[in-house]
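In: This is a predicted model, with the sequence first.
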Amino acid sequence: MKYISTRGEAPSLSFEDVILTGLAPDGGLYVPEQLPTFSQAEIASWVGLSYQQLAFKIIAPFVAGEISDSDLQAIIDKSYSGFRHDAIAPLVQTAHNEWILELFQGPTLAFKDFALQFLGNLLDHILKKRDQKVVVMGATSGDTGSAAIEGCRHCDNIDIFILHPHNRVSDVQRKQMTSVLTDNVHNIALKGNFDDCQNMLKASFGDQSFLPEGRQLVAVNSINWARIMAQIVYYFYAALALGGPARPISFSVPTGNFGDIFAGYLAKQMGLPIDQLVIATNANDILHRCISDNDHSKKELIHSLSPSMDIMVSSNFERLLFDLYDRDGSAIKQLMEDFKTGSMHLSDKALASARALFSSYRLDDEETIDVIREVFENDEYLLDPHTAIGLQAARKTRRNQDVPMVCLSTAHPAKFPEAVRKAGQDKDPALPHHMADLFEREERFEVLDKDLAAVQKFIASHVRA
């Protein structure tokens, strides 16, 4: 299988090369030249498979023989061996025909573990085979960083540098990153917001001359295709558990960078009968404004109680636009140029196509707290703020009550004690046993100004020989 850029000017790449490349040289994002599809009969035959077995069925066509079946299954098995629940992604019912998909059972208590445990093991396999060393650079609004560090900390051929916005992630999120003291892990607290971190990431991928000779950057953000690919699996897993493919399923997804919900879109394109995808946003609502009002314009970023969604530039939205514009790279390039000036507008055809599948909703902090409080009072089920946004968005936009609605629970509530306390809880939710001593652990991180040259100098000077 070959992978092409959404902007149409970069050469196509193989699977392994696209994993190591990240952002395309023309500034676009890589997507498969052709998406694998499955018949309803084939999907139905997967009922009863374990999560790991199902992951192999879905991921193997994207790899297309570049990794042997036995090696791929071993990578998958290793990636999910550290999850705390045997189901890997358990479902919990919260109302009639309404379900929470708990995606926080991994080692860092966030849905990012599904993709980044897999990506870490995948990179380890590819780099050992090629006898190659790389520099992993990532930007995080909270959860990606700790999941990426956990996935890569044991990889001898990787030096990893994670940028997070200084004082704009929760204490648990920060400690999960900065208390990993291995020689190949480096945390940078940037005096700025997530979009500043992400802009530095993209600029560094565009010009890698600051790196020591023989090194290249590899992305762990959701611009890396492997991230999206791994997340497709849990849509199939949830649907099969609830009667799919014989019946359609809907999903609500709290989203900032559009990667998680784009995986759901791909699942539908691959044959899963998805009826509705709900884009759930906080006050940083550029995606909601785009779908509801065709207003994809930048506004000042708001620091919220759901920091993993404090994003104004949703990178993976470009991958959806590529399909909405019939895979016309020149059209996408022009849209992205328009957006650089602050605003872009979708064509009538593209907007209609998006609205046929996607709904959207926005919640501010006060509304989010109300949802956490209400659900706990009614069901004694404690939501983190991101999941609360997803659940309320589902309830407000649901088109068909007869279709099961699955809300993706993206993080453990212990990661966001401030929101939980504001919702009326008299004590912070307890961290799982393996993380109980988190606040006693030593931290190590570097606070840097919003200066690309300073960040790149720090990275270059800390790459191991």
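Out: Thanks, I have the structure now.

In: contacts, neighbours, all on C-alpha from now
Out: OK.

In: Scan this structure for its longest helix.
Out: Longest among the helix segments of the chain by residue count, using DSSP state H, is helix 112-130.

In: Any idea how far it is from the middle of the chain?
Out: Put simply, helix 112-130 sits 15 Å off its chain's centre (CA atoms, centre = their mean, to the nearest Å).

In: Pull out the buried residues from that helix.
Out: Within helix 112-130, the residues scored as buried using 16 or more other CA atoms under 10 Å are 112-127.

In: Stretch 160-169 now?
Out: By neighbour count on 16+ other CA under 10 Å, the buried set for stretch 160-169 is Ile160, Phe161, Ile162, Leu163, His164, Pro165, His166, Arg168, Val169.

In: can you redo these as CSV with secondary structure and distance to Ala241?
Out: Supplementary listing: these in CSV, determined by DSSP: H, G, I helix; E, B strand; the rest coil; distance: CA to CA, whole Å:
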residue, secondary structure, distance to Ala241
Ile160, strand, 37
Phe161, strand, 38
Ile162, strand, 36
Leu163, strand, 37
His164, strand, 36
Pro165, strand, 38
His166, coil, 41
Arg168, coil, 37
Val169, coil, 34
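
In: and Thr37, what does it touch?
Out: Taking CA atoms under 8 Å, 6 or more residues apart in numbering as the criterion, Thr37 is in contact with Gln269, Met270, Gly271.

In: ok, structure two:
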Amino acid sequence: MTFVSTRGGMAPAPFTQVLIDGLAPDGGLTVPDHVPTVDAARLEGWRGLDYPALAAEVIGLYATDIPAADLARLTAAAYAPERFPAPVVPLNRVDDRRVVVGLSEGPTMAFKDLAMQFLGQAMPYALARSGRRLNILGATSGDTGSAAEHAFRGRPGISVFMLSPQGRMSDVQRAQMYSLDDANIHNLAVDGVFDDCQNIVKAINGDAAFKAAHAIGAVNSINFGRISAQIVYYFWAWLRVTDDIPAAGRADALISFAVPSGNFGNIYAGHLARRMGLAIHRLILATNENNVLDEFFRTGVYQPRTREQTLVTSSPSMDISKASNLERFIWDVLGPERFRAAWAELERAGRLDLSAEQPRFTAEYGFVSGESTHADRLAAIRAVHERSGLLIDPHTADAVTVADRLIADGLPGQVLVLATARPEKFGDTVKEALGDDAEGLTPRLRELLARPQHVIDVPNSVDAVRAYIEAHAPATTVAE
């Protein structure tokens, strides 16, 4: 297995190289040169594995340059009991049609931990093999940053420079990041929205000379290492929910996944799982009021919005109007040659019309989509709590809203809703929904919120961030 760039300007590279490099040198995103397939016999052979062992099997289909024994050791460390309580990803049934898949049981209470803890093991491993060190540059709308910093704090050979939008995260999200005082963690709050942070990261990654001189890497979902780890829980959840179905009927069970989506990384992993052969009926993409992705999947027209047009909502990790990982999906739809012409048109006009391809989004790839509002989120939090006693966060509520709407419109089978954060991280919204039934802050969160915070405010400027990295980035090799 090797990886190429969506934009065609990168020589094929192995998994460990794209893990360290993050963005392709031509500014594109790395994609596998082929999608591995998993037949029914292999899938059934995985049914009895625990989560770390399943992760080694799934990731191993992409990380073919890591020996199997080493990969098993890395996944065992990433998903160890001190980081994730067994079974790592629990399934909680709401009713006979809906199951909540708990992706947020890790150290920062968000689904990003499942991929980031793997990277926290795999990247030092890859760096040690090459004698290099890495300066990670990332952008976060809330959860990626804290997950990355907690995965890499104190790790040898790695420093983290994380950009976040000033005033656009929850109190808990800020505290999880800014309370860290490790020497290798740098928090930069940008005067802008998440898309501005993401644009700065892509601009710096696109400067090949600067990237090489300062050993810049990425852990946003543009890093395929994260995508590979996210594929795992689609297989895990599908296997668990079909445990009680007779083997002959499992492939026809009509299992759909509902995914809150902002940057398109989480649901792109589901797209790959489906292409690998997992019997996913529908991939339900849920947005909040920043509904660029919903518009694209309904109409085929992709038109990113400006920072002024990006709304502040109660599901802030999805306050995104330019989804980086969509580039990978469009590359799949169009193929390499047509993609490059289409992407050039998008960069020239700020708009891409794929309406002629739109019927394929559902017919061939299984995508359907919908939008949720603040009132919808409150109603979904209340409804799930009343049905099952479960508490969900507002992002998960977006997915519940869209799934419920589709079920009411006739979607068959079961829907697995990916719970992307713990409700405690968004206590104000949960309390607004449930009133006196909402749980208050835990002692752990009270202590977290009381800690001193360490953050540097910077302007919305590539040059300002570049200058900070130049002043604070360690030497580029461990030996130096």
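Out: Sure thing, it's come through. A quick note: this is a predicted structure, and the numbers were derived from the prediction, not measured.

In: on that earlier part again, now tabulate the buried residues of stretch 160-169 of structure 1 in CSV and tack on distance to Gln105 of structure 1.
Out: Supplementary listing: the buried residues of stretch 160-169 of structure 1 in CSV, determined by distance: CA to CA, whole Å:
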residue, distance to Gln105 of structure 1
Ile160, 24
Phe161, 25
Ile162, 22
Leu163, 24
His164, 23
Pro165, 25
His166, 27
Arg168, 24
Val169, 20
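
In: can you map out the helices along the stretch 1-150 of structure 2?
Out: With DSSP state H, counting those that start in this stretch as the definition, the stretch 1-150 of structure 2 shows helices at residue ranges 15-21, 40-45, 51-60, 68-78, 112-130, 143-152.

In: Could you provide the ones you listed in TSV, with additional columns for distance to Ala467 of structure 2?
Out: Rendered in TSV, the data for the helices of the stretch 1-150 of structure 2 read as follows (distance: least, CA to CA, whole Å):
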stretch	distance to Ala467 of structure 2
helix 15-21	20
helix 40-45	49
helix 51-60	36
helix 68-78	33
helix 112-130	25
helix 143-152	20
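
In: Quick one, which of those helices gets closest to Asp95 of structure 2.
Out: For the helices of the stretch 1-150 of structure 2, proximity to Asp95 of structure 2 was assessed by CA to CA; helix 51-60 is nearest, at 24.6 Å.

In: Which neighbouring elements make contact with the longest helix of structure 1?
Out: On a contact count with 3 or more CA pairs under 8 Å, 6 or more residues apart in numbering; DSSP states H and E, helix 112-130 of structure 1 meets helix 15-21, helix 69-79, helix 143-152, helix 225-241.

In: okay if I get those as a markdown table plus mean neighbour count?
Out: Compiled in a markdown table, those are given as follows (neighbours: other CA atoms under 10 Å):
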| stretch | mean neighbour count |
| --- | --- |
| helix 15-21 | 20 |
| helix 69-79 | 17 |
| helix 143-152 | 28 |
| helix 225-241 | 24 |
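
In: would you turn those into CSV with distance to Ala460 of structure 1?
Out: CSV is the format used below for these (distance: least, CA to CA, whole Å):
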stretch, distance to Ala460 of structure 1
helix 15-21, 19
helix 69-79, 30
helix 143-152, 18
helix 225-241, 25
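
In: who wins for proximity to Val218 of structure 1 among these?
Out: Closest to Val218 of structure 1 of these is helix 15-21 (CA to CA; 5.3 Å).
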